[in-house]
Structures are given as C-alpha cells and as structure tokens.
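Q: Let me see the structure of the following:
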Amino acid sequence: MRILSIQSSVAYGHVGNSAATFPLQRLGHDVWPVNTVHFSNHTGYGRWRGPILDPADVREVIAGIDDRGVLGTVDAVLTGYQGSPGVAEVVLDTVAQVRALNPAASYCCDPVLGDVGRGFFVLPGIPAMMRDQVVPTANIITPNIFELAFLAGDGAVPPEGRQPELAGFADVSSLDDVLAAVEKVRATGPGTVLVTSVESANAAGVGDDEIGMLAVDDSGAHLVRTPRLPLSLNGLGDMTAALFLAHLPDGIEGALGRVASSVFAVMTATAAAGSREIRLIDAQEQIAHPAGEFVVEKIA
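A: This is a model prediction of the structure:
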C-alpha cells in the first residue's frame, strides 16, 4: 500500500510518524510521512524542543504532493495525534481530496484524546471535533477504552482531567457494554474499530494480569489477550494503529493476532533493554514476521 501518514515526529525515540513509518516500511509498504510537529523527543520526558507546524504549512506539504500528481495513488491515509483543530481541518480536507481522486482509499484514524487516569490531554475543541467530524469520516479507528467511552458517550465534553465516570461517558464496565459502545460509534461512520486497551475492569474474560484488544467489523467481534507487562510507553498506540492498517487487508481476525504478537514482542524487547523508548529495531523481525502465538477468540 501507499500510505499517507499525517502525525507528529521526533528526532530521538519513536512516537507518531517516528513509530509508524519504520514498521510499515518493514512490512513492505510505501509510507509518505507528513509531520505536524518536529520535536527533539516526545513530551513524556517533560522537556523538549522543536517546532509545532502551522496548519498552513502542513497543508502546503500536502499541496506539494498533489503537485507531483501522485495524491490519487494513495491507498490509505493514517492519522494520530492532531495538535489543533486547524490540523484536524487539514486532515479532513486531505481525506476528501484523496477519496475524490481514489474512491477506494481508506482512512485509518487513531483518535488520540486521553487515557484512563489522565483524562484529556489535547487542546480544547479537539475532543468534540474528533467525535463529530473526524471519526465519522474514518473507515477504521483505533481508540483506547477511554477514547471509546467518550466517543460513544452522551455528547458532553468534560473539563480537562475529568474521568469517564464523572463526565457522562458511555459505560464500559462489562464486555457487553464495550461491544455496545463500539456499535454506537460504528453507526456514526467507521466500519472497523480496534479497541486497544480492554482490561479486567471492562471484561470478565480478561484477567488482572492480561490486557486485551477487541476488533469489530461487519464479520463480528474478536478478542485477543496478552500478558500485561509493567510498562507505560509512548508510541505504542501509534505503532499499533499502523500495524492494524497494514494487516487488515488479510482479514480482521488475522490482523488482530499479528498486531498482538508484534506489539507484545516490541514491549518484551523494550522491557529487556530497560528503555523508555519502544525498541522497534530490536523487534523488527517480530514485526515483519509475527509469531501469531496468541489466540484470537470470536465473541460475537
């Protein structure tokens, strides 16, 4: 596939395009990275340097690609963290432009908004725009459980830092609730949903020492569970969305199993290295040739 990836980028480490590009290339895909920021390192370190690109500059890069007459050859658009409503508007315009040139092109959106325990960590205006405009435009979305609960909620946009139980988010306290939330979001537009963080609090079948991923499309719902590792890493979600997009043409069940194997291999390599940065290079063989050791269960 030719994949236009509009995301953040860092010089040191792996988040955004710096986490998505190499795995996609290792799997044989042609990636065209368009950066929305160019930082020295990810913001989890507390200090970083480098520019946030103006939406007009991002739009200029897209226009330059179009000048080459190749935008219509894009098979998929991939996006992650959208730093401002202006960047989100550029994304929407770009997706529309690509689809006008190639109606078969798909759009995979990782709707980065926040996380359990942290609340929202995006600028005001982004959550509502993501829910009301960006997600309905996507073919594929890859939310974590916090983001799913918001996207399927009652429409309220809570203050920064509020948690789902205080903010009118959708109930995701059981697997049936999670499935209902997924179907509510699917009804708005995206036919395929990958929930990247199903925990024991969300599904009785997921143990306290496990983490689950749930993938749903018209063929049904599939769950995979992997051992939980004591790591909190930046960039895993960016890599997960990229891998899911790459493997999805082979079917959702196989894609879920391969993604789970590759993500677990990267986490294992990262833990072994004692690194704060995901070890993409160390685990590249497991990215290119996932072992498929985890059982994918069809649950609906």
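
Q: alpha carbons only for contacts and neighbour counts from here, please
A: Will do.

Q: Let's verify residue 215: helix, strand, or coil?
A: Three-state call for residue 215 (DSSP: H, G, I helix; E, B strand; the rest coil): strand.

Q: Residues contacting stretch 224-239, please?
A: 14-17, 19-20, 23, 42, 44, 80, 110, 196, 206, 209-214, 256-257, 260, 263-264, 267-268, 271, 276-278, 294-297 (C-alpha atoms under 8 Å, 6 or more residues apart in numbering).

Q: State the distance from residue 149 to residue 78.
A: 22 Å (C-alpha to C-alpha, to the nearest Å).

Q: Could you check which of these two is surrounded by more residues?
A: Shown here are residue 149 and residue 78; by other C-alpha atoms under 10 Å, residue 78 has more neighbours (28 against 24).

Q: Next up, the contacts around residue 259.
A: 240, 243, 244, 247, 290.

Q: To compare against the first, here's the next sequence to fold:
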Amino acid sequence: MAYGHVGLRAMVPALERLGHDVVALPTVVLSSHAAYPHVAGTLVDPATLERMAAALDANGWLSSVDMVITGYLPTEAHVSVAAGLVQRIRKLSPAMRYICDPVLGDDPKGLYLPLETANPLRDELLPLADIATPNAFELAWLSNRPVSSIQTAISTARTLRPPLVLATSIPAANDHLATLLVGPTSAHATSSPQRAKAPSGTGDLLTALLAGHLASGKTPPDALAHASAWLEQCLDVSTGSHDLNLAPLYASPPSPLVLLTA
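A: You can find the predicted model right below:
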C-alpha cells in the first residue's frame, strides 16, 4: 500500500512499536485502499511468494518465527500458499501461534471474495489457526449462522475450529459495538459507541496490536484490553478520515480498557 494504513501498512508499525521484528509478505501492491476513487496496483504472484518464502527459509529466518498472521488472500492460490507456509513454519517452530484474519467481506457490502477463494479459506486455512479475528459479517459467513448480538456472537464463535476468536463489530446495546474475545469456557469484551464513519484498516490494526501483546507475554484478556485502548486512541484522531492516523502508537501507551465478562 503506497498511501494509507491498511493491511501491512497498519500492522507492521504496530508490531514494531511493541518491539517485534517483522517478516512481511504482501499479497497485493496497491496505490491505496478501495475507499478512494482511483486505485492502481497488482496481485503478487503466488509463485513469487513461494520463492520469497523459500529464500527466507534458506537464510534461517523462518525457524525463529513465533507468530504468523495472515490477512487478505485474493485468490485460491494465495490461500494455498498461506496454508503451506503456516505448516512449514509450524514444523520449524512448533510453539508458533497462527492468527487467521479471514478477510472475506463486511456489512453492508457483503462477501468481496469469490467463493472459489472464500471456501478454501474457511475449509483449509482457518482450521490451522490458533486464533481467528473475524468481523461480524465474516463470523456469520464462516459459521452459516446469524450474528445479531453479543450472545449470538459468543455461541457462533465457539462453533469455529480455532480455540480463540476475536470477533469485532458485534452489535451491542445503546448503539455500541462490541469486540469479543471468545474462548472455550470464557468470553471477554470491550464496548464503544458506534462511529458514524470508521477508517479502513481498523481490523488490521487491532489484529496486529493483539498479536504484539500476546507475543510480548500478555494473557489473551490483557492483550485485548491493551490493544483496544490503543485502537480507540487511533480512531479518536482519525475522525472523518478514510485512513487511520497511527500517531498515537508513537506516544506513551494508553491505560488498558476495562473488560466486560460476557
């Protein structure tokens, strides 16, 4: 992404701010995200990604990876490359945790990947994950269940294969949206007023902040509380913009949000 903070352009700064070295493999190269009227770019050929992964492995860099995050995968071939890379790294680093951000669509636009890509993402890639980070639309699509409240989101999240699910943009009372962290026997939440316009990349940033705090040793609930606080600060200074303002990442860390037990 040449302009704006979406995908890797949101995730890498957040992870590095939290003290982590990042190996970043792009699946697309774009002038900006799709909220702008003029967008140019190209897909990164899956064969190129395979060669890049092989070179990273040959240099000995994959064996030290302790967390993998996948995001936008535009074709079935990209899904296959991602699944193969996750399995390769897991063999080299068995303690590695894998976070799957199933970038499939959102409300009200719906699904924006073809079924030829979305189905293998659900059936082949998602089951490899330790953590999934769907929004409300993606959670409903992956499970084939409606998601209309915190309680339906919790029950639906527990039908997915990953043992931990971070579900975002969940409808809550009083025109709020909840972010839920759902495990097999517990669920924690943050809640904030629904914004008239949210910038692109918020899910990418939250996923990266959660991953960074987990990699730093925080428990999942603590990671959610700290990640959500930083996200809210970034959203506060991004009001009215198509793009996230990441300036708060370079200031002192905010106090963690108070979690609700759902």
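
Q: Quantify their similarity with the TM-score.
A: Overlay of the two chains. TM-score (TM-score structural alignment, normalised by the length of the second structure): 0.94; 260 aligned residues with a C-alpha RMSD of 1.5 Å.

Q: hang on, the earlier thing: among the contacts of stretch 224-239 of the first structure, which lie within helices?
A: 17, 19, 20, 23, 256, 257, 260, 263, 264, 267, 268, 271 (DSSP state H).

Q: hey, where'd the strands end up in the stretch 151-262 of the second structure?
A: Ranges of strands within the stretch 151-262 of the second structure are 164-172, 176-182, 187-193, 260-261, based on DSSP state E, counting those that start in this stretch.

Q: one step back: which of the contacts of residue 259 of the first structure line up with contacts in the second structure?
A: With both residues aligned by TM-score structural alignment, their matches' C-alpha atoms under 8 Å, the contacts of the contacts of residue 259 of the first structure that the second structure also has are 240, 243, 244, 247.

Q: Most neighbours among the residues you listed, which one?
A: residue 244 (25 neighbours).

Q: How much space separates that residue from residue 103 of the first structure?
A: 21 Å.

Q: Quick one: map residue 90 of the second structure onto the first structure.
A: Aligning on TM-score structural alignment places residue 90 of the second structure opposite residue 99 in the first structure.

Q: For its match, which non-adjacent residue is spatially closest?
A: residue 105 (5.8 Å; C-alpha to C-alpha, 6 or more residues apart in numbering).

Q: Next, work out how far apart the one you found and residue 139 of the first structure are.
A: 9 Å.

Q: How about the contacts made by the corresponding residue of the first structure for residue 33 of the second structure?
A: Following TM-score structural alignment, the counterpart assigned to residue 33 of the second structure within the first structure is residue 42. Applying C-alpha under 8 Å, 6+ apart, we find residue 42 of the first structure in contact with 10, 12, 13, 14, 15, 48, 234.

Q: Quick check: residue 42 of the first structure vs residue 294 of the first structure, distance?
A: 30 Å.

Q: How many residues are close by residue 223 of the first structure?
A: Around residue 223 of the first structure there are 23 residues (other C-alpha under 10 Å).

Q: swap that for residue 87 of the first structure, sorry
A: Residue 87 of the first structure, neighbours per other C-alpha under 10 Å, totals 23.

Q: Tell me if I'm right that residue 244 of the second structure and residue 4 touch.
A: Yes: between residue 244 of the second structure and residue 4 there is a contact under C-alpha atoms under 8 Å: 7.3 Å.

Q: the more surrounded of those two?
A: Between residue 244 of the second structure and residue 4, counted using other C-alpha under 10 Å, the more crowded position is residue 244 (24 against 18).

Q: Tell me who's in contact with the more buried one.
A: 4, 5, 6, 199, 200, 201, 202, 234, 235, 238.

Q: swap the cut-off to 10 Å and go again
A: Residue 244 of the second structure sits next to 4-6, 10, 198-202, 205, 231, 234-238 when contact means C-alpha atoms under 10 Å, 6 or more residues apart in numbering.

Q: Likewise for residue 127 of the second structure?
A: Contacts of residue 127 of the second structure (C-alpha under 10 Å, 6+ apart): 83, 100, 121, 160, 161, 162, 163.
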